[in-house]
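3D model of this:
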Amino acid sequence: MAARVQAIDEWLPQTQCTQCSYPRCQEYAVAIAAGEADINQCPPGGDITIRGLASLLGKIGKPLNPEFGVHKTKQVAVIDEAVCIGCVMCIKACPTDAIIGTAKAMHTVIEQDCTGCELCVEPCPVDCIDMVEQQQSPDLTWRWPDYSPAATARARRQTVAKLAREQQREHDKSSLHKLRELRQQKGSDQIKQDIAAALERVAARTDTSPADSDTKK
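Below you'll find the predicted structure:
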């Protein structure tokens, strides 16, 4: 199954755009391999991807399903740096780490890393991101003129790297939360022990009080 998924994934341009209804290209590949998704759900790949997948899987080709979008020439995101407020929402949304910047500082798109997924556009609160047609010569030697072998490989690699970082971050948060809970529990247990010890001391003093001594006489 792994080899089959990889072969299918090679026919996806790695835009990570989610138009296919899956969060990443690889998950769409997994769904196709499992028979849970059709081969015509990738607008960026268009007819080239559909024909490639049909040949690979022994299926009959079909038109792109319009429910998932339409094929169009690749575009890249451009940030109006004069308007950008440095909210980092676009950085969080970008699946390939194609946007650089820090909080409250200007953000910039690394054009060669941008897949044109458009996922950064909607989260921007000041509407300072535009999608513009890519200004570069198409690679006519590759299956997709708009997506070179280097670009698709880089997008796949950077997507995996970002996902790994996010998973590690969530793991660290979970571990920190558990550590805090443990410390709180230990603190609570210590308080209970201190109270119990105090009660024992009070009880001991009561047992040896002067009134008890006079009674015994």
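
from here on, contacts and neighbour counts on C-alpha atoms
OK.

Distance check, the residue nearest the centre of the chain against residue 73.
Centroid-nearest residue in the chain, with Cα atoms, centre = their mean: residue 163, separated by 5.2 Å. Counting by Cα to Cα, to the nearest Å, the separation of residue 163 from residue 73 is 27 Å.

same deal with residue 2?
In terms of Cα to Cα, residue 2 sits 31 Å off from residue 73.

Check residue 21 too.
20 Å.

same question, residue 17
14 Å.

Settle it for me: which of these two has more neighbours?
residue 17 (22 against 11; other Cα atoms under 10 Å).

need the contact list for the nearest residue to the more buried one once chain neighbours are set aside.
Using Cα to Cα, 6 or more residues apart in numbering and skipping residues adjacent in sequence, the residue nearest residue 17 is residue 117, 4.3 Å away. By Cα atoms under 8 Å, 6 or more residues apart in numbering, the contact list for residue 117 reads 15, 16, 17, 18.

Here is a second sequence; please produce its structure as well for comparison:
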Amino acid sequence: MTVTDSRTLADRIEDLLPQTQCTKCGYPACRPYAEAVASGAANYNQCPPGGAEGIARLAALLGKPVIPLNVTNGVERPRPLAVIDEQVCIGCTLCMQACPVDAIVGAPKQMHTVIAELCTGCDLCVPPCPVDCIAMPAVTGEATGWDAWSQSQADAARERHERREARLAREREAAEALAAARRTAAATPAANASAAPAAEAATGGSSQPDAEANDAAAKKRAIIQAALERARQKKEELAAKGQAPLNTERVSADVQAQIDAAEARRRRLGLAKDDADTPPSKH
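Below you'll find the model as predicted:
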């Protein structure tokens, strides 16, 4: 019997998805796709990681026939694993920002590493990398779809994605609180004394003097710019050897927006002033 409760149906559809959070379905994560399928806004054959078995599972739930995977969303394939070339990585953190399940560890100006058992093979870390240092080799042999992914892996990925979304929401709230405190302080000089504790509470620490902050920012710009220059030289060496960029050909609108925002931050910091010399990457 077909389920008619849209909320319950969305929950049950989400339970059948592989939780790779790859956006290949055309939605920003598995949950929004589940809701779209439940409402009829999306078809149930748009999840390449789930493959043919995933479609069969959804068809059984929905009481509909099994249909082929929509090739515009991708193809069923062996599960890949993100691998970072640490000799080329510049520590820009863009891949960490893109990873939907926090499977990449590192810090600004430090080399990053993928935690293999946490990686869902979503490809989302590849396009933002400015130095093309991330490869996605297949690690499941000829096994594809649900044969290359287990329910326990899906459940764990779902939990990590939900924790990440909750953390990002907290960070946004803190940033908004800090911005509001700064606006209040700027508009009302007499409020400076009360605004400072509010800003401190929002950021979890005390603010630094402007001169010290500016000096730190200048040092950060110099260090990252030097790293980018070294990476460009390495990239030219790889190109001379005939090694093409590893970026994927298609990027969702949400991921592209994230990349654009990161690039805007780089421009504000003065880190993109030499980018005119670098041909734009294809997304």
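
secondary structure element for the residue nearest to the centre of structure 1?
Element membership for residue 163 of structure 1, per DSSP states H and E: helix 149-207.

so how far is that helix from its chain's centroid?
Put simply, helix 149-207 of structure 1 sits 23 Å off its chain's centre (Cα atoms, centre = their mean, to the nearest Å).

any idea which helix or strand comes after that helix?
Counting by DSSP H and E, what follows helix 149-207 of structure 1 is helix 210-216.

What are the buried residues along that next one?
The neighbour-count check on helix 210-216 of structure 1 (16 or more other Cα atoms under 10 Å) flags nothing as buried.

How far off centre is that helix?
With Cα atoms, centre = their mean, you get 75 Å for helix 210-216 of structure 1.

got it, and stretch 56-70 of structure 2?
In this view, stretch 56-70 of structure 2 has its centroid 29 Å away from the chain centroid, taken as Cα atoms, centre = their mean.

residues in structure 1 matched by it, start to end?
Stretch 56-70 of structure 2 corresponds to residues 51-65 of structure 1 when matched by TM-score structural alignment.

First-to-last residue distance for that stretch?
Stretch 51-65 of structure 1: ends 14 Å apart by Cα to Cα.

same question, stretch 82-99 of structure 1
For stretch 82-99 of structure 1, the end-to-end distance is 16 Å (Cα to Cα).

Residues in contact with it: which ones?
Under Cα under 8 Å, 6+ apart, the answer for stretch 82-99 of structure 1 is 16, 100-115, 119-121, 123-124, 126, 128, 155-156, 158-159, 162.

which of those count as buried?
Buried among the contacts of stretch 82-99 of structure 1 (16+ other Cα under 10 Å): 16, 106-109, 111, 113-115, 119-121, 123-124, 155-156, 158-159, 162.

Correct me if wrong, but residue 96 of structure 1 is in a strand.
No. Looking at residue 96 of structure 1 with DSSP: H, G, I helix; E, B strand; the rest coil, it is coil, so not inside a strand.

Report how many residues lie close to the alignment partner in structure 2 of residue 15 of structure 1.
In structure 2, the residue matched to residue 15 of structure 1 (TM-score structural alignment) is residue 20. A count of nearby residues for residue 20 of structure 2, using other Cα under 10 Å, gives 26.

Fine by me, we can end here.
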